[in-house]
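A.B. asks: quick one: sequence and predicted model below, then my questions.
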Amino acid sequence: MRHWAVWVMAVVLLGTGLFFIQHSVTDAKQISSEVLNWNFKPAKDQQPADADPHYKELLKEYDGVFMGCPQDKSLYLTFDNGYENGYTKQVLDVLKEKEVPAAFFITGHYLTTETDLINRMIKEGHIVGNHSYHHPSLPEVSEERVKRELTKLKEEYKEITGEEYMPYLRPPQGKFSEESLSLSRDLGYINVFWSLAYKDWETDNQKGADYAYEQIMNRIHPGSIMLLHSVSKDNAEALGRVIDECRKQGYEFKSLDDLMMKKTMRKFHP
């Protein structure tokens, strides 16, 4: 593991608020297994998105995130990679040209079929996150299945790439429960949801780069965790223009590691 990654993980674990003490408190109460579907409430005129108060309380308790600081003009670009549709190389080319970091959440299928692309992500400084091995709804499978899904992907990722830094989890299908948040945190993961997304995953219903650009820019706000799908031709073609316009408006693209360090520092220095 890179020395900077070790340092980041130390900060993140410290920032969980003395994890083992929290864990003992969690064990003392009843944890709900109710299946929840992540959603957020977009706002107009670059005002921060919002989410259900109960969802926000759960993320706070179990150290998950869906948005950065709403006073900080930082953007966090993330992609879900369940399978390859031929556009990730183009996405990576744009990110390299523009010097923008991103996080790619991968499944087992992607890991075993797109090794070259994953190695490129690592080489070019991007984060590779866990999207589970088979993409099940985590709150709707057994605890043992959740452990297998997350552990198998991480172990094979290390075997294939030689890297073991994988602290971030994107819950498949956006489904979660208090129980799944607690369990995945116990396994060492930070659940990463989002505050910006649009219906971009339908590969037979692409509407052009201009449409993608408008959908993304209409939802931009300070602290956005942006969820895009790399199977989208529209996203790949609009990405460079999105990056340029966001920077023109004063935004900076940051990594999830940067977000977690800021979150930790705010916890100790509010």
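C.D. replies: That came in fine, so what should we check first? Residues are numbered from 1 along each chain as shown.
A.B. asks: going by C-alpha atoms from here, please, whenever you check contacts or count neighbours.
C.D. replies: OK.
A.B. asks: residues in contact with the residue most central in space within the chain?
C.D. replies: Geometric centre of the chain, nearest residue: residue 192, 4.3 Å, by C-alpha atoms, centre = their mean. For residue 192, the contacting residues are 64-66, 168-171, by C-alpha atoms under 8 Å, 6 or more residues apart in numbering.
A.B. asks: at 7 Å instead, please
C.D. replies: Contacts here follow C-alpha atoms under 7 Å, 6 or more residues apart in numbering; on that basis residue 192 touches 64-66, 168-170.
A.B. asks: ok, now residue 103?
C.D. replies: Each residue near residue 103 by C-alpha under 7 Å, 6+ apart is listed here: 77-79, 126-129.
A.B. asks: swap the cut-off to 10 Å and go again
C.D. replies: If you count contacts by C-alpha atoms under 10 Å, 6 or more residues apart in numbering, residue 103 has them with 76-80, 121, 125-129, 168, 227, 255-257.
A.B. asks: second structure for comparison follows:
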Amino acid sequence: MTPLDCLYEISRPCADRADAPTVYLTFDDGPHPICTPQILDVLSEYQAPAAFFVIGVYAKAQKQILQRMIAEGHQIANHTMTHPDLSQCSVSELEDEIFTTGSTISAVCPQACLRYMRAPYGIWTQEVLKTCQRAGLVSIHWSVDPRDWDCPGVDAIVTAVLEGVRPGAVILLHDGCPPNELKAASGACIRSQTIAALAHLIPALRTRGYSISPLPQTTKGHPHVPA
């Protein structure tokens, strides 16, 4: 096992049409009480499934949002308890961050079938990957990052995704922010650009022939750093 043995792209048969390459929408750093429901509204409007990599401390307070995710056909995944740089954590801290998040999500939303984990900041180490494996989780990175967390503008987010997307692409977006950034990001919806971009992206991806699908329960991936 090497630090790059996590999924960046996913190879699987197309879910909707035999001729439609598949891509995957994923959201990190929620659930946020304002932004996440608005993102769920857009996904519902376009009948597009997504995976939400949730932070455990937020999940505790957002039971209804997690239950809505599952009820509307989305997936919930592990994004640690407090969003630390896992490369700076001890083995016991790693286990607490990953295993406690799993138990927290299961307590809040027993219907959730946890399959995937993503490391905060995309920082992977061999010990992080081993801990995920012990937790029964698949480690998943991303292959398209429009840096929406930096609020570059709606057009910039849309353009970056459409220029970087390819069959099997895992698209990284955000529906919240880490706990250490929450005060600075308080107030109005912090992911308004992401929400607006999403309403353009889903039809644009479909126009280009892509099927938007849930993350598969069994996976074949490409463990390499995307170009």
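C.D. replies: Cool, the structure landed. All values reported here derive from a predicted model rather than from experimental measurement.
A.B. asks: Provide the TM-score value for the superposition.
C.D. replies: Once superposed, chain against chain, the TM-score is 0.80 (TM-score structural alignment, normalised by the length of structure 2); 201 aligned residues with a C-alpha RMSD of 2.3 Å.
A.B. asks: right, and the pair among the contacts of residue 103 of structure 1 with maximum separation?
C.D. replies: Within those, 125 and 227 form the most distant pair, 18.6 Å apart (C-alpha to C-alpha).
A.B. asks: okay, these two: which has more neighbours?
C.D. replies: Using other C-alpha atoms under 10 Å, the more surrounded residue of residue 125 of structure 1 and residue 227 is residue 227, with 22 against 15.
A.B. asks: next, the contact list for the aligned partner of that one in structure 2, please.
C.D. replies: Counting by TM-score structural alignment, residue 227 of structure 1 lines up with residue 172 in structure 2. By C-alpha under 10 Å, 6+ apart, the residues touching residue 172 of structure 2 are 24-28, 51, 141-149, 161.
A.B. asks: give me the mean deviation of whichever strand or helix holds residue 172 of structure 2 from structure 1.
C.D. replies: If you go by DSSP states H and E, residue 172 of structure 2 is part of strand 170-174. Superposing on structure 1 and averaging over aligned pairs (mean C-alpha distance after the TM-score superposition for structure 1), strand 170-174 of structure 2 comes out at 0.5 Å.
A.B. asks: ranges for the strands of structure 1?
C.D. replies: 36-37, 40-41, 50-51, 74-81, 103-106, 127-130, 168-169, 175-176, 190-191, 225-229, 252-254 (DSSP state E).
A.B. asks: and these: which comes nearest residue 245 of structure 1?
C.D. replies: strand 252-254 (10.9 Å).
A.B. asks: quick check: longest helix of structure 2.
C.D. replies: helix 91-108 (DSSP state H).
A.B. asks: helices or strands up against that helix?
C.D. replies: When contacts are defined as 3 or more C-alpha pairs under 10 Å, 6 or more residues apart in numbering; DSSP states H and E, helix 91-108 of structure 2 sits against helix 56-59, helix 63-71, strand 75-78, helix 126-134.
A.B. asks: mean shift of the third one relative to structure 1?
C.D. replies: It stands for strand 75-78 of structure 2. With mean C-alpha distance after the TM-score superposition for structure 1, strand 75-78 of structure 2 departs from structure 1 by a mean of 0.5 Å once superposed.
A.B. asks: what does that strand correspond to over in structure 1?
C.D. replies: Under TM-score structural alignment, strand 75-78 of structure 2 corresponds to residues 127-130 of structure 1.
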